[in-house]
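S.K.: Sequence and predicted model, in that order:
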Amino acid sequence: MREKQAINVVLRRQTEVEDHKYKARLHVSIIVVRLLLKIGLPFCGHDKSVNPKNKGLYIEVLKSIRETSEDIFNNTLENAPKNNQLISIKILNALVQCFAQEVFLCIQEEIGQDVFALLVDESSDVSKKEQRAIVLRYVDSLAL
């Protein structure tokens, strides 16, 4: 047997290539999610038709970023496996939840045992959807 053609060597090489492609997709997804969260913009549009003109900001920003790198272009959207494109709303919500957890841990670390105030306000908009605003007030260690 030739060592380079052994099944375990070929599978390991194939797994490393797929792992690299997945990490490239995940990295660019995190960049887009971070940007949209930082600016406070929605990820998806409200048009749920089969071929909407506006596919949402997440897809549009992802399309713009993928034009900057051939590696990203070759591993995202239609060039990625159909079940691993990282564009599902469940995956995006999971990424947002990870960011929320990190922000919560940073705030918790900074507040420590100090006093804080939490203000929650909820109202319905014109379409009868509930909108909630949450405000956390605390004095950070730099102000002392």
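M.R.: Received the coordinates, thanks.
S.K.: okay, CA-based contacts and neighbour counts for the rest of this
M.R.: Will do.
S.K.: Show me what the longest helix that the chain contains is packed against.
M.R.: Counting by DSSP state H, the longest helix found in the chain is helix 7-39. When contacts are defined as 3 or more CA pairs under 8 Å, 6 or more residues apart in numbering; DSSP states H and E, helix 7-39 sits against helix 57-66, helix 70-75, helix 89-111.
S.K.: export those to a markdown table and tack on mean neighbour count and distance to residue 131?
M.R.: As requested, those are exported to a markdown table (neighbours: other CA atoms under 10 Å; distance: least, CA to CA, whole Å):
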| stretch | mean neighbour count | distance to residue 131 |
| --- | --- | --- |
| helix 57-66 | 17 | 21 |
| helix 70-75 | 17 | 36 |
| helix 89-111 | 13 | 18 |
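S.K.: what would these look like in a markdown table with distance to residue 38?
M.R.: What follows is these, written out as a markdown table (distance: least, CA to CA, whole Å):
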| stretch | distance to residue 38 |
| --- | --- |
| helix 57-66 | 13 |
| helix 70-75 | 22 |
| helix 89-111 | 11 |
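S.K.: And those helices: which comes nearest residue 123?
M.R.: For the helices and strands packed on helix 7-39, the distance to residue 123 is smallest for helix 89-111, at 22.4 Å, taking CA to CA.
S.K.: So what touches the closest one?
M.R.: 30, 33-34, 37, 86, 138-141 (CA atoms under 8 Å, 6 or more residues apart in numbering).
S.K.: What angle do helix 57-66 and it make with each other?
M.R.: Using axes from the mean of the first three to the mean of the last three CA atoms, to 10 degrees, the direction of helix 89-111 lies 90 degrees away from that of helix 57-66.
S.K.: helix or strand right after helix 89-111?
M.R.: Once the chain leaves helix 89-111, the next helix or strand it forms, by DSSP states H and E, is strand 116-124.
S.K.: The structure to be compared is supplied as follows:
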Amino acid sequence: MSYPPDIRNQVDGTRKQRFIASWFDEFSNWLEYSIEKDAAYCLYCFLFTAGYSERGHDTFVFEGLAFRANDESENSLNQGNFLELLKVLASCNEEINNVVLKNAPNNLRLTSPDIQKDIINAAATETTKVIITDLRDDFFSILVDECRDVSIKEQMGVVISYVNGSGCVIERFIGLVHVHSTSAASLKKDIEFLFSTYGLSISSLRGQGYDGASNMRGEFNGLKSLILKENSSAYYIHCFAYQLQFILVAIAKKHSSISSFFSTVTRLVNVIGGSCKCRDML
């Protein structure tokens, strides 16, 4: 790795901060330096922070687009997140650049839709294996929420929380499950299926965190109650994020200007979203 030609002192008030070139030797696996901004970054922040790339790759990670784009031709200005990310990796690593995209044989480019899905599924599988290995056979808690996606399918996201070998509390996303019913019994069945996929057991649960919906926290037939009947040690805690959301909503409604703004936006969305002609006009 070449050292930056100009490493200047940075002055922050009365305190001087200086980047030391020898840090590259000690932290070569993740340390990067921006000559333009005269600042140090971890490799991932250096790659994906807005303003990094002159070719327009600084926004694709955050633009909320689908994995693939409608137009993935070579002349497209946005070939989708998969190909754009591959371009970034190739521009940062000569070994990768020599064997991908135009430099790869036509039958070995590995960019077809099916191959893209296979690659991302393989990455997800391997990532989840690492998470389960880190969890070992210890106790854990779950955080669960469900909502509709843009294709009008009900999806349930599952996050596990546990204490790793270093004594740190870790939260990891382990799966997104398409649920055909949002009843408590159906959600429990889907959670059990996900657990069985990764060798987890409800008997190892020590905590549950959901929102306040009746199918989640119902005292008799809610998801938390069904799990508690099977494992009395899986204590339920109302999700603090939802509690904070309720507080913010309640406070906002008390402010007439904010309440009026969101009411207007809601009506506008309903009017435009309910008509294809209105959406085309907009």
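M.R.: Here it is on my side, so go on. Because the structure is predicted, anything quoted here is derived from the model rather than measured.
S.K.: follow-up on the earlier one: and the helices and strands packed on helix 7-39 of the first structure: which comes nearest residue 117 of the first structure?
M.R.: If we rank these by CA to CA, the stretch that ends up nearest is helix 89-111, at 11.1 Å.
S.K.: What range does the closest one cover in the second structure?
M.R.: Counting by TM-score structural alignment, helix 89-111 of the first structure lines up with residues 113-135 of the second structure.
S.K.: Comparing the matching stretch with the first structure, how large is the average distance?
M.R.: On superposition with the first structure, the mean distance recorded for stretch 113-135 of the second structure (mean CA distance after the TM-score superposition for the first structure) is 2.5 Å.
S.K.: Just the buried ones from the contacts of helix 89-111 of the first structure?
M.R.: 33, 86 (16 or more other CA atoms under 10 Å).
S.K.: Identify, from the contacts of helix 89-111 of the first structure, the entry nearest to residue 128 of the first structure.
M.R.: Of the contacts of helix 89-111 of the first structure, the one sitting nearest to residue 128 of the first structure (CA to CA) turns out to be residue 37, at 24.3 Å.
S.K.: That closest one - nearest residue in space that isn't next to it in sequence?
M.R.: Leaving aside its chain neighbours, residue 37 of the first structure sits nearest to residue 96 (7.9 Å; criterion: CA to CA, 6 or more residues apart in numbering).
S.K.: who wins for proximity to residue 21 of the first structure among the helices and strands packed on helix 7-39 of the first structure?
M.R.: helix 70-75 (5.8 Å).
S.K.: Which residue in the second structure aligns with residue 31 of the first structure?
M.R.: Aligned partner of residue 31 of the first structure by TM-score structural alignment: none.
S.K.: Contacts only, for residue 31 of the first structure.
M.R.: Contacts of residue 31 of the first structure by CA under 8 Å, 6+ apart: none found.
S.K.: Just the strands from the stretch 101-250 of the second structure, written as ranges.
M.R.: Under the criterion DSSP state E, counting those that start in this stretch, strands of the stretch 101-250 of the second structure are mapped to 140-148, 154-163, 169-178, 205-210, 235-238.
S.K.: just checking, which of these sits deepest inside the structure?
M.R.: strand 205-210 (a mean of 22; mean count of other CA atoms under 10 Å).
S.K.: In the first structure, what stretch matches that strand?
M.R.: Using TM-score structural alignment, strand 205-210 of the second structure pairs with nothing in the first structure.
S.K.: That strand to strand 140-148, inter-axis angle?
M.R.: Using the same axes, to 10 degrees: strand 205-210 of the second structure against strand 140-148 is 30 degrees.
S.K.: gap between strand 205-210 of the second structure and the chain center?
M.R.: Centroid displacement of strand 205-210 of the second structure relative to its chain, using CA atoms, centre = their mean, to the nearest Å, is 21 Å.
S.K.: ok, now stretch 83-92 of the first structure?
M.R.: On CA atoms, centre = their mean, the centre of stretch 83-92 of the first structure falls 9 Å from that of its chain.
S.K.: likewise stretch 66-80 of the second structure?
M.R.: Counting by CA atoms, centre = their mean, stretch 66-80 of the second structure comes out at 21 Å from the chain centroid.
S.K.: now the angle between helix 57-66 and the longest helix of the first structure, please.
M.R.: Using the same axes, to 10 degrees: helix 7-39 of the first structure against helix 57-66 is 120 degrees.
S.K.: Which positions in helix 7-39 of the first structure come out as buried?
M.R.: Buried-residue list, helix 7-39 of the first structure, by 16+ other CA under 10 Å: 21-22, 24-26, 28-29, 32-33, 36.
S.K.: cool, stretch 73-87 of the first structure as well?
M.R.: 73-77, 80, 85-87.
S.K.: Using JSON lines, please lay out those together with distance to residue 122 of the first structure.
M.R.: As requested, the buried residues of stretch 73-87 of the first structure are exported to JSON lines (distance: CA to CA, whole Å):
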{"residue": "73", "distance to residue 122 of the first structure": "42"}
{"residue": "74", "distance to residue 122 of the first structure": "44"}
{"residue": "75", "distance to residue 122 of the first structure": "41"}
{"residue": "76", "distance to residue 122 of the first structure": "38"}
{"residue": "77", "distance to residue 122 of the first structure": "37"}
{"residue": "80", "distance to residue 122 of the first structure": "40"}
{"residue": "85", "distance to residue 122 of the first structure": "35"}
{"residue": "86", "distance to residue 122 of the first structure": "32"}
{"residue": "87", "distance to residue 122 of the first structure": "30"}
